[in-house]
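# Fold the following for me, if possible:
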Amino acid sequence: MKIFKSTYITFIALSVVSLVSCSDDYFDVNSSETAPTTTSLAPQFRIQGAIENTTGTAQYRGAREVLGITQYGSQNVADYYSETWSKELTTGSYFLWQNAYVYALPNTADLIVLGDKHNSPHFKAVGKILRAYIFGMTTDQYGDIVTDQTYDGESSMNLTPEFVTQKEVYATIFQLLDEGIEELGLPTEIELNQEGGDVLYQGNKEQWIKFAKAIKARYMNHLGKKSSGDMAYNADAIIALCEQSFTSNQDNAQVNFPGGEAENANQPFSADGYGSSRFDYFSNFFVELLKNPLGAAVPIEDPRLPIIVPEAVNGGYHGVVTGRGLDGLPSEDFSLGNGGFYTNPASPTYMITYSEVKFIEAEARFRKGDLPGAYTALKAGVQADLEKLAVPAAEITAYMAQLDVEVGGSGVTMSDIMVQKYISNMLNPETWVDMRRMDYSSDIYPGLQRPDNVNLDIFPGENDWIQAMRYEYNEEDRNYINMPDNNPNIRLTTPLWWNTPE
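Take a look at the predicted model:
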């Protein structure tokens, strides 16, 4: 049996928790060549595992945890724990925390060590960029996390690592991205795609640099409520990064799935994927938003609706109210969650796209008062997403003309930007960051309401919304001395650092 070189998981935890057979595991660790088990291989044999663990385990888990919070999808049963913000929200064994620290981060650590060992700094760069991405996803769900004392590919395991503040995590993210960009400019002995392992950019280092800058723009954009110190929001710096990063959908950071008999050959949220049971139906909020995303007096249906939500029922598209379930109604009354653009077996997992970069730029320009510039960036983002979904050209032209009428250059609002970003970022955990940054405002997200059957013991007021995830129970059992307060009344309700004005 292969044992993970893990961050600080004990042998018992690995044997009993991490290595058991489970339909939700992305890799069979007893046979997978991509599991982090040794640094004896050359880096070209490790890069695919680093990329796929980042998306297929960590990002998938991050998206699954917040599926009901972001209200993209809904369960068929009422009062489902992750939709109603139960205190048990993250007490399972297979959630983002474990998938980040046991599966994803060790691969990136090995890639950095191997790149150094084989005089191939491009692999070090990719390891650092992916590491920054994983730290970002993890801290944005939990707040304070472990960074410096994770498994580093060389040191022995630390069973009780210290947590660092989210502000410190963000400094680490920016440092890793800057170092990665610099190292991609150095000469290398082994090319990134020598063995076909670079399943993200096929060895194109310029696209990796664009990706790193796009991710840096994303995390800098989270700081909209920070106005002082070395982490103050800087719209001009964000705009500059956006302009230096993606220029078309060809740059999109996406991991593709071929489809097939094996579960992990399929998009996790597809009917044949290992996470399909978490996406029973599209949510009522998402479906209704797509019926009139421009807020027109006479509703204008988004041309992406029938592409994303493939099943029209009873003459139209109907979603399930989050937290309510089917409410005794027949399942045929609601649009199934599987089979659309994002949820068919060959659907990609998107890490960050050109459209998101343009929406980030639009927000930055809006915040500095450049409304015409914000609208130009918004239009570019919308057009890119329509093209990504292969909306017919005539429908794209019509929709963009309607956007001009309903929004226009000087009439653009933060709601216009965030609604379009919400639609284009479907199934990306980044959406939960946006919703919290926007204070779950129904002025920003028209029609947004708290789920039915929300946990009133923890969220008694109608303006109380979930702010963070609980740390998993195995972390609490093992490292309670260093772990922040995990009381659900505190953890689930306390805003993260970047969401605290200063």
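
# hey, let's count contacts and neighbours off CA atoms from now on
Noted.

# and Gly127, what is it in contact with?
When the contact criterion is C-alpha atoms under 8 Å, 6 or more residues apart in numbering, the partners of Gly127 are 50, 107-109, 111-112.

# and with 7 Å instead?
108-109, 111-112 (C-alpha atoms under 7 Å, 6 or more residues apart in numbering).

# Would you reformat those as TSV and include secondary structure and distance to Ala401?
Output for the contacts of Gly127, formatted as TSV (DSSP: H, G, I helix; E, B strand; the rest coil; distance: C-alpha to C-alpha, whole Å):
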residue	secondary structure	distance to Ala401
Thr108	helix	45
Ala109	helix	48
Leu111	helix	47
Ile112	helix	48
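
# just these now: which is nearest Arg304?
Distance to Arg304 across those (C-alpha to C-alpha) is lowest for Thr108, with 35.7 Å.

# count of residues packed around that closest one?
Applying other C-alpha atoms under 10 Å, we find 33 residues neighbouring Thr108.

# ok, it touching Arg131?
Yes. With contact defined as C-alpha atoms under 7 Å, Thr108 reaches Arg131; the gap is 6.0 Å.

# So for the residue positioned nearest the centre of the chain, what's the nearest residue that isn't a sequence neighbour?
Nearest to the mean C-alpha position of the chain, by C-alpha atoms, centre = their mean, lies Pro429 at 3.1 Å. Among residues not flanking Pro429 along the chain, Ala63 sits closest, at 4.7 Å (C-alpha to C-alpha, 6 or more residues apart in numbering).

# Sequence B follows; please return its structure for comparison with A:
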Amino acid sequence: MFKNMKLRIFILLIITGVFTSCENYLDVNTDPNNPTAVPVKGLMSVASIRTASNTASMGYHTSYFVQYLAGPNAGGNTDTHQEINANTTWVNIYNVLSNLSDMELMAEEQGAPNYVGAAKIMKAINLALLVDAWNSVPYSDAFFVQTLKPTYDDGQQLYTEIFTLLTDGIANLQQTTTTLIMGEDDFVFGGNLSQWIKVGHALRARYLNHLSKTSSYDPNAVLAAIANGLESNADDAKVTYTNEVRNPWGAVAINQAGLVLDGWISQQIVEAMDGTTFGVVDPRMEFMFSRTQHGTFRGTRNGAGRDPDVVDLRLDASTLVEGTFYADRTSPVLVMTFAEQKFIEAEAHLALDNKFAAYTAYLAGIRAHMDMLAVSAAERDAYINNPAVSVGEEDITLDLIMKEKYVALYLSPETWNDARRYDFNYADMTIPDQLNPDLNGQFSRRLQYPSSEFTTNSDNVPRVNLLDRIWWDQN
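Next up is the predicted model:
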């Protein structure tokens, strides 16, 4: 929970104009020998909170693709996998990457390896958001250079950079001598370096797991990273917001309550949890989205819009609503969780045919997510002990692991990565009504490059369509 001092620091930084990047991911006036007058601690505050907001921003788009959310009106662009312009998300990620490049350079010059390490970990997170959505993106000459038209780096090569950032970041964080002590300026862990190290390893496991459809997938490497990763929910990487600096999903809930229609829940996620699809009622629903005025949970079919009998646009369908775990104005944005790590672990063990370990991790992932939401022990245990959930180690399957991970990563952009690795084979998940006809009945596999790139960097922008797969999604 943010302390008042953290809030004052953040607001002061915003007022004094801490963001150093220009409109299009690069500041042509940046001198690599004298990058910025903003202190390292100020950059840490901005970068840590903005890394969380970038995660939420990407999740806002992808939550329609994986049918967490649905449009209240028929034929919405994101709902039906049209080419959307995610320009704001793109620019905000590059802004943070530029801040982090400044922070890393300044921290190195000042002898603060702890800040160098945190900068590298956050760079890996933001770079992965770009590559997983767009594949090839500007990076190697997008910072500290005098060009308005940077070239695009290959997505696979950028994954090598992501792993290098994590390795180097962990090494920096393990150094014991520093001129600057991290604390209240860190909005993720409050200066706890051991937790930064753990999340670095957990993120390595995440990105190694993305390679499950490639020849380089190594489940043993995934498990080796997890061995040094998160140990409990207490290690979750997250940023918690305040009434003054609102959670992005809380802002969506506030808009919906004011009849700026947004944050409607998909029929897919509701039926995955209300007993329709799997025959077991999940007690987490009330922690995730609203009941209707009739006391029921009701989703909206993607692409079809609200049913004719939905008259009260606030109370006749389930939506994001304040007071729930994810969408209160003071809710956390989750960047990496122990629950996610347990499902990654379950998948890796299953790939090695270690069903006992896979089953144990699968059940632990469910328990971790329920405990994070503060589901009562009685409801938690009743759900886990249901025969549809506790199937026994011999009957553990990838389908069960992915089904539970789908619920536990609600609103996370990571689920779109899972969906593409899993070829959207979630039970009863069908293409939306009024699907983009250019997709030939298939789910989209990537985002189109944003309009700003075609305006300012057109010669370098790869020509792609929504069915062109990113490098780790090729079969």
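
# Okay, and the equivalent of Ala125 of structure 1 over in structure 2 sits in which element?
Here Ala125 of structure 1 is matched to Gly117 in structure 2, going by TM-score structural alignment. Secondary structure from DSSP states H and E places Gly117 of structure 2 in helix 113-134.

# quick one on the thing from earlier: in contact with the residue nearest to the centre of structure 1, which residues are there?
Counting by C-alpha under 7 Å, 6+ apart, Pro429 of structure 1 makes contact with 62-63, 66.

# let's go with 8 Å and repeat that
By C-alpha under 8 Å, 6+ apart, the residues touching Pro429 of structure 1 are 59, 62-63, 66, 137.

# can you check Thr89 of structure 2 too?
Contacts here follow C-alpha under 8 Å, 6+ apart; on that basis Thr89 of structure 2 touches 54, 57-58.

# Generate TSV for those residues, with secondary structure, neighbour count and distance to Phe187 of structure 2 as supplementary columns.
Shown next, in TSV, are these (DSSP: H, G, I helix; E, B strand; the rest coil; neighbours: other C-alpha atoms under 10 Å; distance: C-alpha to C-alpha, whole Å):
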residue	secondary structure	neighbour count	distance to Phe187 of structure 2
Asn54	helix	26	14
Ser57	helix	22	18
Met58	helix	22	20
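
# ok so, going back, quick check: the gap between the residue nearest to the centre of structure 1 and Gln59 of structure 1.
7 Å (C-alpha to C-alpha, to the nearest Å).

# and Asn34 of structure 2, how far is that from Leu105 of structure 2?
Distance check for Asn34 of structure 2 against Leu105 of structure 2: by C-alpha to C-alpha, it reads 9 Å.

# more crowded one of the two?
The neighbour comparison of Asn34 of structure 2 against Leu105 (other C-alpha under 10 Å) goes to Leu105, with 19 against 10.

# Looking at the alignment, what corresponds to the more buried one in structure 1?
So, by TM-score structural alignment, Leu105 of structure 2 is matched to Val113.

# got any residues that touch both of Pro429 and Gln59 of structure 1?
Residues touching both Pro429 of structure 1 and Gln59 (C-alpha under 8 Å, 6+ apart): Met137.

# circling back: the residue nearest to the centre of structure 1 -> structure 2?
Pro429 of structure 1 maps onto Pro413 in structure 2, with residues paired by TM-score structural alignment.

# try Asp280 of structure 1
Asp280 of structure 1 maps onto Gly263 in structure 2, by TM-score structural alignment.

# How many neighbouring residues does that match have?
By other C-alpha under 10 Å, the residues close to Gly263 of structure 2 number 29.

# For Asn92 of structure 2, see how far away it is.
21 Å.

# can you pull out the helices in the stretch 351-500 of structure 1?
Secondary structure of the stretch 351-500 of structure 1 by DSSP state H, counting those that start in this stretch: the helices cover 354-367, 371-388, 393-406, 414-424, 430-437, 473-479, 488-491.

# For Tyr274 of structure 1, find the nearest of those helices.
helix 430-437 (21.5 Å).

# Superpose on structure 2 and give me the mean offset of the closest one.
If you overlay the two and look at helix 430-437 of structure 1, the average distance to its match in structure 2 is 0.5 Å (mean C-alpha distance after the TM-score superposition for structure 1).

# Report all helices and strands that that helix contacts.
Counting contacts by 3 or more C-alpha pairs under 8 Å, 6 or more residues apart in numbering; DSSP states H and E, helix 430-437 of structure 1 is packed against helix 67-70.

# go with 10 Å
helix 60-65, helix 67-70, helix 121-142, helix 205-221, helix 414-424 (3 or more C-alpha pairs under 10 Å, 6 or more residues apart in numbering; DSSP states H and E).

# Pull up the aligned stretch in structure 2 for the second one.
Okay, so that is helix 67-70 of structure 1. Aligned by TM-score structural alignment, helix 67-70 of structure 1 corresponds to residues 63-66 of structure 2.

# how close does the alignment partner in structure 1 of Asp154 of structure 2 get to Asn482 of structure 1?
For Asp154 of structure 2, the aligned residue in structure 1 is Thr165 (criterion: TM-score structural alignment). Applying C-alpha to C-alpha, the value for Thr165 of structure 1 to Asn482 of structure 1 is 12 Å.

# quick one: common contacting residues for these two?
Both Thr165 of structure 1 and Asn482 are contacted by Val146, under the criterion C-alpha atoms under 10 Å, 6 or more residues apart in numbering.

# where exactly do the strands run in the stretch 251-400 of structure 1?
Using DSSP state E, counting those that start in this stretch, the strands of the stretch 251-400 of structure 1 run over 253-255, 281-282, 349-352.

# ranking these by burial, who's on top?
strand 281-282 (a mean of 26; mean count of other C-alpha atoms under 10 Å).

# Give me the aligned partner of Pro310 of structure 1 over in structure 2.
Pro310 of structure 1 maps onto Ser290 in structure 2, by TM-score structural alignment.

# ok, its match to Ser412 of structure 2 distance?
Plainly put, Ser290 of structure 2 is 18 Å away from Ser412 of structure 2 if you go by C-alpha to C-alpha.

# Also Ala221 of structure 2?
Plainly put, Ala221 of structure 2 is 24 Å away from Ser412 of structure 2 if you go by C-alpha to C-alpha.
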